[in-house]
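Undergrad: Sequence and predicted structure are below.
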Amino acid sequence: LAKDWQAQDDSSETQEELTLDQFMSRISLESLHAYPDGEFEVYCHDGDLFWGHVIIVSGNINGTFQDAHIAG
């Protein structure tokens, strides 16, 4: 998603490709929502990678990730 979002940026600046290490160092945990059925949602600050949007990852405690998207 990060690379897709970066590719959509139509600013005139040439951007360096975002590496995994750069991505991981910029995001931070905002909240974790756990539900009785084993589902969860993780909300992360985007480190201004996506102009202040939130990153939401949903999954299950069995280790299955269902979705990741940028919101807000």
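TA: Perfect, thanks for sending it. Numbering: from 1, shown residues only.
Undergrad: When you work out contacts or count neighbours from here on, use the C-alpha atoms and nothing else.
TA: Noted.
Undergrad: Can you tell me what sits against the helix or strand harbouring Ile55?
TA: Secondary structure from DSSP states H and E places Ile55 in strand 54-60. Defining contact as Cα atoms under 8 Å, 6 or more residues apart in numbering, one finds that strand 54-60 is touched by 38-46, 65-72.
Undergrad: ok, and here's another one to check against it:
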Amino acid sequence: MNNTTIGFIGAGNMANSLIRGLLAKGFQPSSIIVADVDNEKLEVLSSEYGIRLADNQSIAREANVVVLAVKPQVIEEV
């Protein structure tokens, strides 16, 4: 669709819904990067959608847009 790379910090329900919507609108899986402390959630998203996995620092460096998809009580840890 375009050259925008979108990074998600957080791999829960909010990120899953947004990623599904982006892919439905034509974004390529390779343009979506996700980080989370829960490796199981990351593996599910990666196998389901073919997106890239990374850590928070890599997302901050590589993504044109960063989505903080974490619960409010966790935001300070991020």
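TA: Noted; the coordinates are in hand. Keep in mind that this is a model prediction, so the values were computed, not measured.
Undergrad: TM-score for these two?
TA: Scored against TM-score structural alignment, normalised by the length of the first structure, the superposed chains reach a TM-score of 0.30; 44 aligned residues with a Cα RMSD of 4.5 Å.
Undergrad: coming back round to it: in strands, which of the contacts of strand 54-60 of the first structure fall?
TA: In strands, judged by DSSP state E, the following of the contacts of strand 54-60 of the first structure are found: 39-45, 65-71.
Undergrad: What angle do strand 39-45 and the strand holding Ile55 of the first structure make with each other?
TA: 160 degrees (axes from the mean of the first three to the mean of the last three Cα atoms, to 10 degrees).
Undergrad: Could you say which helix or strand holds Val67 of the second structure?
TA: strand 65-68.
Undergrad: buried set for that strand?
TA: 66, 68 (16 or more other Cα atoms under 10 Å).
Undergrad: packing partners for it?
TA: strand 6-9 (3 or more Cα pairs under 8 Å, 6 or more residues apart in numbering; DSSP states H and E).
Undergrad: And the helix or strand that comes right after the strand it packs on, what's buried?
TA: Using DSSP H and E, the next helix or strand after strand 6-9 of the second structure towards the C-terminus is helix 13-24. For helix 13-24 of the second structure, a neighbour-count test (16+ other Cα under 10 Å) marks 15-16, 19, 23 as buried.
Undergrad: Helix or strand next in line after helix 13-24 of the second structure, which one?
TA: In N-to-C order, the element after helix 13-24 of the second structure by DSSP H and E is strand 32-35.
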